[in-house]
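Novice: Kindly generate the corresponding structure for this input.
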Amino acid sequence: MMAVSFPRLAEVFPGLAVEVAELLVDEDPRLARTIQDLRFYGRCTCTPTCPVLLTAPAGSPGPGVIELERDGDPIALLNFDPAGRSVTGIEVLDGRDLSIPSA
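Specialist: A predicted model of the protein is given here:
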């Protein structure tokens, strides 16, 4: 059986990955350093317009939440694993285009 390789979030949404890392650095510098290496497992499929990007396999636990803001405006909610070591999903709140670029 061939293993599936998932692209990095920074390859699919480079601007978002940079912005999330920049906004997260004050809140959790260690977690911010992991953003560029996160894998992208696709968009959440709970609804056709769900703004959640999966950075761990669907169903991965993500009980922790950090809200990222720029100038008081919410940009994203980050879900992270119970140990606080990795982001499992990013809910994009600022209405940006989340279309996945064609290869």
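Novice: Every contact and neighbour count from this point should use C-alpha atoms.
Specialist: Fine.
Novice: My read is that residue 23 contacts residue 69, right?
Specialist: Yes: counting by C-alpha atoms under 8 Å, residue 23 touches residue 69, with 7.3 Å between them.
Novice: compare with the first, here's sequence two:
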Amino acid sequence: MSEIESEIESDSEPPLLADVYPALVSFLDTALVAEGLPLLAQALVRLRFHGWCRCGPSCTYLRTAPSTRAADAWFHFDDEDAPRVWVQLDQDHASFAGMEICEFELGPAPALDPDRPVGML
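Specialist: A predicted model of the protein is given here:
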């Protein structure tokens, strides 16, 4: 790869989360609206897929912002007795820094996500 191609590639934004995992974005949109959080639901359309946490091969934390944007505020969406997705807010509490995927079927791994953790559905 030439120096110019490398520079262009590094300057490009990560893909939209909705393009990588549309079912996840749809689920979160519905859940956020049902919880009375329409402004957070609107933030979903701008979320970028920044990849998976690299702390271990089976970590299921999906990053939607640089790690420096993460706040200490979390909440989860349940399916009966088990959390399906834990969502971490960003520092402004106006969007998301990432999410822990617990019991949610993401579907087939798309080409936009070649590094999906082992065992993710």
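Novice: Against residue 33 of the first structure, how distant is the corresponding residue of the first structure for residue 13 of the second structure?
Specialist: Aligning on TM-score structural alignment places residue 13 of the second structure opposite residue 5 in the first structure. Per C-alpha to C-alpha, to the nearest Å, residue 5 of the first structure is found 21 Å from residue 33 of the first structure.
Novice: which of those two has more neighbours?
Specialist: A side-by-side neighbour count of residue 5 of the first structure and residue 33, using other C-alpha atoms under 10 Å, places residue 33 first with 15 against 9.
Novice: What sits closest to that one if chain neighbours are left out?
Specialist: Excluding its sequence neighbours, the residue lying closest to residue 33 of the first structure (C-alpha to C-alpha, 6 or more residues apart in numbering) is residue 21, at 7.0 Å.
Novice: Give the equivalent position in the second structure for that neighbour.
Specialist: By TM-score structural alignment, residue 21 of the first structure lines up with residue 29.
Novice: mean distance, the one helix or strand its match maps to to its aligned residues in the first structure?
Specialist: In this structure, residue 29 of the second structure sits in helix 22-34 according to DSSP states H and E. When the first structure is overlaid, helix 22-34 of the second structure sits 1.0 Å from its aligned residues on average, using mean C-alpha distance after the TM-score superposition for the first structure.
Novice: Identify the residues contacting the helix or strand residue 30 of the first structure falls within?
Specialist: Taking DSSP H and E as the definition, residue 30 of the first structure sits inside helix 29-32. Contact with helix 29-32 of the first structure is made by 20, 21, 22, 24, 25, 84, 85, 86, 87, as judged by C-alpha atoms under 8 Å, 6 or more residues apart in numbering.
Novice: Nice, that's everything, thank you.
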